[in-house]
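Asks: this one's structure only:
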């Protein structure tokens, strides 16, 4: 993690996920390591496996999210911004995860419209590629919502 700006992964990644809390990471941990995601999950448990899985499902261009999660996630195209107070200027796609993250970013919620099929739990900015999402947990962000978001960003459905 970059100590100064609390970014996990590549600060210039095309997709940024905004989360309220950081995982525990060993000082030697590096996102570029061949087993970086495996180490992150091992140090933080099943909760972070779920987070990494949903991130992979929202990121992979094909449908092989398991391989993407284990080998490519956070290495180039994704970053996680912890407790961010502004959007990552380098990213072209933003996933603001959870109410705490949205509040910290001080987004104008009137500029977001619900994605159809998500019971208004996922909202997209009317002019920008910013998604307000529930926290990355299967109970709040099930596969049907993941497919709705994937479709919205131009990715094929997983199911």
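Replies: Looks like it came in fine. The shown structure was predicted, so the numbers you read here are calculated from the model rather than taken from an experiment. Residues are numbered from 1 along each chain as shown.

Asks: C-alpha only now, for contacts and for neighbours.
Replies: Noted.

Asks: What segments of the protein are helices?
Replies: With DSSP state H applied, the chain shows helices at 36-44, 46-59, 65-71, 99-105, 143-152, listed in chain order.

Asks: quick one: which of those is nearest residue 82?
Replies: Evaluated with CA to CA, the helices of the chain place helix 99-105 nearest to residue 82, the distance being 8.4 Å.

Asks: alright, now check it against this:
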């Protein structure tokens, strides 16, 4: 089962949000619905700048991942082009889910956007062993799960996108020493 949301039914990278855009067409989603070219533009035209930020941060994060481990954006010349031509479409390997993570496939990376949502999912029965690296970032290496700030420029700025990309790389490599990375760097989320 792939959950409910937008994107590739076989996505290897899944981001989780609490709810879909407030558009009638998306209120009764069942399963994974691949977006088509132009759908992202239509969503933020109807639902506001908040959704533009979500899609932009998602594309920027994927574009920041090292191509040696991730092949999400190799054919795009910019994160904007990736967002407009590939993000959340069939065959993209990406999904934006509005249901709880399902850890039934080992090769899938999961990212919960926002500490509040992560804590809510835990209280609703999500089985995850989150290790909080700071007040904003948590990992469950066994389930390849990362919790980041919400996908908004103020909460997940360029510096935090870089930290997120590094943590995702470590999760993908199954490195159990994620804290070792953080010991040598400034505290995660210490700057705005």
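Replies: Yep, that arrived. Source: prediction; values computed, not measured.

Asks: returning to that earlier point: got TSV for the helices of structure 1, with mean neighbour count too?
Replies: Converted to TSV, the helices of structure 1 look like this (neighbours: other CA atoms under 10 Å):
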stretch	mean neighbour count
helix 36-44	18
helix 46-59	19
helix 65-71	17
helix 99-105	18
helix 143-152	18
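
Asks: Of all the ones you listed, which one is nearest residue 16 of structure 1?
Replies: Checking the helices of structure 1 against residue 16 of structure 1 by CA to CA gives helix 46-59 as the closest, at 9.7 Å.

Asks: Against structure 2, what's the mean shift for the closest one, could you check?
Replies: After superposition onto structure 2, helix 46-59 of structure 1 sits on average 0.8 Å from its aligned residues (mean CA distance after the TM-score superposition for structure 1).

Asks: Could you give the residue range in structure 2 aligned to that helix?
Replies: Under TM-score structural alignment, helix 46-59 of structure 1 corresponds to residues 49-62 of structure 2.

Asks: what does stretch 136-153 of structure 1 give?
Replies: Using TM-score structural alignment, stretch 136-153 of structure 1 pairs with 151-168 in structure 2.

Asks: Which parts of structure 1 are strands?
Replies: Ranges of strands in structure 1, per DSSP state E, are 7-9, 15-19, 78-82, 93-97, 112-114, 123-125, 130-133.

Asks: Just put the ones you listed in a markdown table and tack on mean neighbour count.
Replies: As requested, these are exported to a markdown table (neighbours: other CA under 10 Å):
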| stretch | mean neighbour count |
| --- | --- |
| strand 7-9 | 23 |
| strand 15-19 | 26 |
| strand 78-82 | 25 |
| strand 93-97 | 23 |
| strand 112-114 | 16 |
| strand 123-125 | 21 |
| strand 130-133 | 23 |
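
Asks: Could you export those strands as a markdown table, including distance to residue 140 of structure 1?
Replies: Listed next are the strands of structure 1 as a markdown table, based on distance: least, CA to CA, whole Å:
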| stretch | distance to residue 140 of structure 1 |
| --- | --- |
| strand 7-9 | 23 |
| strand 15-19 | 14 |
| strand 78-82 | 19 |
| strand 93-97 | 11 |
| strand 112-114 | 15 |
| strand 123-125 | 14 |
| strand 130-133 | 9 |
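
Asks: To residue 153 of structure 1, which of those strands lies closest?
Replies: Smallest distance to residue 153 of structure 1 across the strands of structure 1 (CA to CA): 8.8 Å, for strand 93-97.

Asks: what span of structure 2 lines up against the closest one?
Replies: Per TM-score structural alignment, the counterpart of strand 93-97 of structure 1 in structure 2 is residues 109-113.
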